[in-house]
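In: I would like the atomic coordinates for the input below:
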Amino acid sequence: MSVSRIIDDHWSGIMSVQESAYSEVTPEPLEVLRCKRSITPQSCFVSVSEQGAIEAYVLAHRWAGRNPPSLSEVIDDVSSHSSADTLYLHDLAVDQRAQGKGLGLKLFNAVLTSAKSMGVKKISLVAVQGADSFWRRQGFIEDETARICDSYGTDAVYMERPVVQ
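Out: Below you'll find the predicted structure:
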C-alpha cells in the first residue's frame, strides 16, 4: 500500500471507492470532486494497493469560514479560499473491501503533514455515517454552532481541530 497525491489517472478508482463507501449520502459527481482538488491539490491523496487499485482517498482543501460547502457543490471561486487558514477535509473514503487496514488514519496523517507545511491553523470537517467517533480519536471536537446543510444527512457532525506546528 502506498499513499500518493491524486493525479488524473486516479479518478475512476476514486469514483468506485466513493460508491462503495457511502450508503447514507448521495455520491458526488466527478466534477465536484475535481474542483475540491483544484483548490488545494497538495492535500488530496489516494491509497493504492500493491496491485494498483485505489483503496481509499482523501480530499482536503483550504476554506474560509466555519460553514462548510454543500455536498455536490462545485466551488467556482477558488481564489477566495486559496489563502484561507482552515483546511476543510471534504471527504475521506475507504472502499468496503479495504476497511480494517488503517488506511483512513494513513490518509489523515498525510493531510495533517500537508496542513502543517501549508501553515494552516485548523482542520475542519463534517463527519457522516457515524464517523465522528473516528474523528474524535484524531483530536477533533464537535462544534454545534456551525451550520451544516441538509445534504450531509441527519447524523452529520461539524468538527474542528487545531494544527499544531
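In: okay, CA-based contacts and neighbour counts for the rest of this
Out: Fine.
In: in the chain, which spans are helices?
Out: In the chain, the segments counted as helices under DSSP state H are 11-21, 30-39, 103-118, 132-137.
In: How about residues contacting the second one?
Out: What that stands for is helix 30-39. 11, 15, 43-44, 59-62, 72-76, 78-79, 81-82, 90 (CA atoms under 8 Å, 6 or more residues apart in numbering).
In: switch the cut-off to 6 Å
Out: By CA atoms under 6 Å, 6 or more residues apart in numbering, the surrounding residues in contact with helix 30-39 are 61, 72, 74, 78.
In: and the angle from it to helix 11-21?
Out: 110 degrees (axes from the mean of the first three to the mean of the last three CA atoms, to 10 degrees).
In: Second input sequence below; structure requested for side-by-side comparison:
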Amino acid sequence: MQPGLMAEADLDAVLAVQAACYPPAMQEAADVVRARLRASPDTVLVARDADGVCAYLFAYPSRLGKVTPLGGAFSVPESPDTLYLHDVAVAPRVAGQGVARRLVDAMLARAAGLRHSALVSVQDTRRFWESLGYLPAAGDAAALATYPAGALYMTKRLSAQA
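Out: Model prediction:
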C-alpha cells in the first residue's frame, strides 16, 4: 500500500473512508473535500489495497499556529512555514497495518523548505501523533473550538532553522 496522489475520481471512495471513520458531525461535505483537493493537489494522498482507496491524508502549506476550522475553507498563504495535516483517515479494514504512518511519512518527505508540521488531534489520537514527534502547542483557539471536545493542536519541528 504505497501512498499516491489523490485524483478527483477518488472522491467517492475517500468520502466512504471518512464516513467509516468519523461521526456525522465531523464529516466534511463532498464540495469541501473537493475544494481541499483543488487548493493543494500535491499534498493530498491516498493509499489503496485490493478493494481500492483504504486511507487518505489531506495536507497543505500553512503558517504555524493557524488552525483550519472543521469544514472551513482554507487558502495557501504566500509565505508558508508549516505543513498542516488537516485530515488522516484509515478504513477499518486496514487499521493497525501502519497505513497512517506511511501516509504521514510520505507527506513529510514532500515538505521541503517548510520548518514545521502541525495538526489537530481528534478521537484520542494524541499518543499516535506523539509517537511521530508531535507535541501539544498553542493554536487558534476559536478555530480549535469547531472540533469536538478534546481536540488538541500539535506541532513538530521539521528543520533546525525553526
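In: Could you tell me the TM-score of the two chains?
Out: The TM-score (TM-score structural alignment, normalised by the length of structure 2) is 0.89; 159 aligned residues with a CA RMSD of 1.8 Å.
In: related to what we said a few turns ago, out of the helices of structure 1, nearest to residue 158 of structure 1?
Out: helix 132-137 (8.7 Å; CA to CA).
In: Relative to structure 2, which residues correspond to the closest one?
Out: Aligning helix 132-137 of structure 1 against structure 2 (TM-score structural alignment) gives residues 126-131.
In: helices and strands around the lengthiest strand in structure 2, which ones?
Out: Looking across structure 2 with DSSP state E, the single longest strand is strand 52-62. Strand 52-62 of structure 2 sits against strand 44-49, strand 82-90, with contacts defined as 3 or more CA pairs under 6 Å, 6 or more residues apart in numbering; DSSP states H and E.
In: Quick check: buried residues in that strand?
Out: 53, 54, 55, 56, 57, 58, 59, 60, 61, 62 (16 or more other CA atoms under 10 Å).
In: Contacts made by it with the rest, please.
Out: With contact meaning CA under 6 Å, 6+ apart, strand 52-62 of structure 2 is reached by 13, 40, 43-48, 76, 80, 82-91.
In: swap in stretch 124-132 of structure 1?
Out: So stretch 124-132 of structure 1 is contacted by 88, 89, 156, 157, 158, 159, 160 (CA under 6 Å, 6+ apart).
In: and what of stretch 7-27 of structure 2?
Out: Taking CA under 6 Å, 6+ apart as the rule, stretch 7-27 of structure 2 contacts 53, 91.
In: repeat for stretch 41-49 of structure 2
Out: For stretch 41-49 of structure 2, the external contacting residues (CA under 6 Å, 6+ apart) are 1, 3-6, 53-60.
In: Looking at the contacts of stretch 124-132 of structure 1, which two lie furthest apart in space?
Out: 88 and 156 (15.0 Å).
In: Between the two, point out the one with more neighbours.
Out: residue 88 (25 against 19; other CA atoms under 10 Å).
In: Run through the residues that contact the alignment partner in structure 2 of the more buried one.
Out: If you follow residue 88 of structure 1 across to structure 2 using TM-score structural alignment, you land on residue 84. Neighbouring residues of residue 84 of structure 2 by CA under 6 Å, 6+ apart: 59, 60, 62, 117, 118, 119.
In: Now do residue 148 of structure 2 against residue 73 of structure 2, distance only.
Out: Using CA to CA, to the nearest Å, residue 148 of structure 2 is found at 18 Å from residue 73 of structure 2.
In: cool, and residue 149 of structure 2?
Out: Here residue 149 of structure 2 is placed at a distance of 21 Å from residue 73 of structure 2 (CA to CA).
In: List the single closest residue to residue 21 of structure 1 in space, sequence neighbours excluded.
Out: residue 95 (5.5 Å; CA to CA, 6 or more residues apart in numbering).
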